[in-house]
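K.L.:
Got a predicted structure plus its sequence, pasted below:
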Amino acid sequence: MDDELLARIERLEAINEIRNLMADYTHYFDTGWEGAGKDAAKVGAVFTEDAVWGGDSGRQKGRGRIEGWCAKYGHTAQMSLHIAMNPKIEVDGDTASGSWSGLIPLVTPDGEALWVGGRYECDLVRTTSGWKFSRMNFLTAFQTPYDEGFARTRFVKPASYKE
């Protein structure tokens, strides 16, 4: 096998591993339905020790703080389903960048049904235990009550998620 073909195969394998990593993140962040992953430690495991995670709901630095936020706020929702789609992944050796469109139907702890949509923007590194996110930022396009839709009310911040 020539070097160019081997490099292409390694790049495709890296892209597939990164897609699976995002699938793990979304699964373990889900809560409130049969089959939801709901595991803050496994959410944390997809990040490097010094990762930065954030968005409109706050910013956390470090795997432990990401796990803590997930347990304290992310998993208190009555139901959530994190959907990541339309991946765009660029691999450069042992680093990569990725972006995904995100859609999250959720029910807050106080029973408010919301649609959240936006974009995940991420940086990744290959570690001895595989690919990990070193940075994940969620850029919110809308966060709106389910029954109103984003055409009428584009942004709402549920009282239960304010720090």
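P.N.:
Yes, it's here. Numbering: from 1, shown residues only.
K.L.:
only C-alpha atoms for contact and neighbour calcs from this point on.
P.N.:
Fine.
K.L.:
buried sites along stretch 14-28?
P.N.:
Residues of stretch 14-28 classed as buried by neighbour count (16 or more other C-alpha atoms under 10 Å): 14, 15, 18, 19, 21, 22, 23, 24, 25, 26, 27, 28.
K.L.:
Second structure follows, compare the two:
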Amino acid sequence: MIQDLADRTAIVDTVIAYATALDTRDWETLGALFTDDACWEYSGSGERLRGPEAIIARISTSMERFDATHHLNGNHVAAVHGDDAEHTCYYQAQHVRLGLPDGEKFLAGGRYDDRLRRTPDGWRFTHRRIISVWSEGNPAVITS
């Protein structure tokens, strides 16, 4: 029982570390949160990437265009099965690009569906699926 609680807390900490690494542009930390065989997919675009290097290349390229981002996670549910786990949570992600004529902000909400594995370095993502549910604001913030 105590180990289950500790595992669930560590899994949520991994998820929060992902959000923090995005917002601080800490690509080294972000890459270390994935296993070597990890898969990252964005359901809105059908994009599917494998391995930390490809994942970080994609994320860092898109994130560097923003003047600021702010990712919040909530409603965490984690289920541990030995050294493997499933996790889901909601996200809200604010994106800011200053100086755009039709608005400087784009807010998106959705869900992360994750699979994680216990490693010697802690819980790591083996699969992260981003499911976009809603958005508001100027889409040019994220597209141009």
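P.N.:
Yes, it's here. Keep in mind the model is a prediction, meaning the values are calculated, not measured.
K.L.:
what does residue 150 of the first structure align to in the second structure?
P.N.:
In the second structure, no residue is paired with residue 150 of the first structure according to TM-score structural alignment.
K.L.:
Verify the stated contact: residue 150 of the first structure with residue 117.
P.N.:
No - if you go by C-alpha atoms under 8 Å, residue 150 of the first structure and residue 117 don't touch, sitting 9.5 Å apart.
K.L.:
Who has more neighbours out of these two?
P.N.:
Neighbours were counted for residue 150 of the first structure and for residue 117 using other C-alpha atoms under 10 Å; residue 117 has more, 22 against 19.
K.L.:
that older thread, could the buried residues of stretch 14-28 of the first structure go into CSV alongside secondary structure and distance to residue 91 of the first structure?
P.N.:
What follows is those, written out as CSV (DSSP: H, G, I helix; E, B strand; the rest coil; distance: C-alpha to C-alpha, whole Å):
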residue, secondary structure, distance to residue 91 of the first structure
14, helix, 7
15, helix, 7
18, helix, 10
19, helix, 12
21, helix, 14
22, helix, 15
23, helix, 18
24, helix, 19
25, helix, 19
26, helix, 21
27, helix, 23
28, helix, 24
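K.L.:
Which residue of the first structure is paired with residue 40 of the second structure in the alignment?
P.N.:
Counting by TM-score structural alignment, the partner of residue 40 of the second structure is residue 53.
K.L.:
who touches its match in this structure?
P.N.:
The contact partners of residue 53 of the first structure, by C-alpha atoms under 8 Å, 6 or more residues apart in numbering, come to 59, 60, 61, 66, 135, 136, 137.
K.L.:
Out of those residues, list just those in strands.
P.N.:
Per DSSP state E, strands hold the following members of those: 59, 60, 61, 135, 136, 137.
K.L.:
Relative to residue 93 of the first structure, how far out is the fifth one?
P.N.:
So the one you mean is residue 136 of the first structure. According to C-alpha to C-alpha, to the nearest Å, residue 136 of the first structure and residue 93 of the first structure sit 19 Å apart.
K.L.:
what does the fourth one give?
P.N.:
Remark: distance between residue 135 of the first structure and residue 93 of the first structure (C-alpha to C-alpha) = 17 Å.
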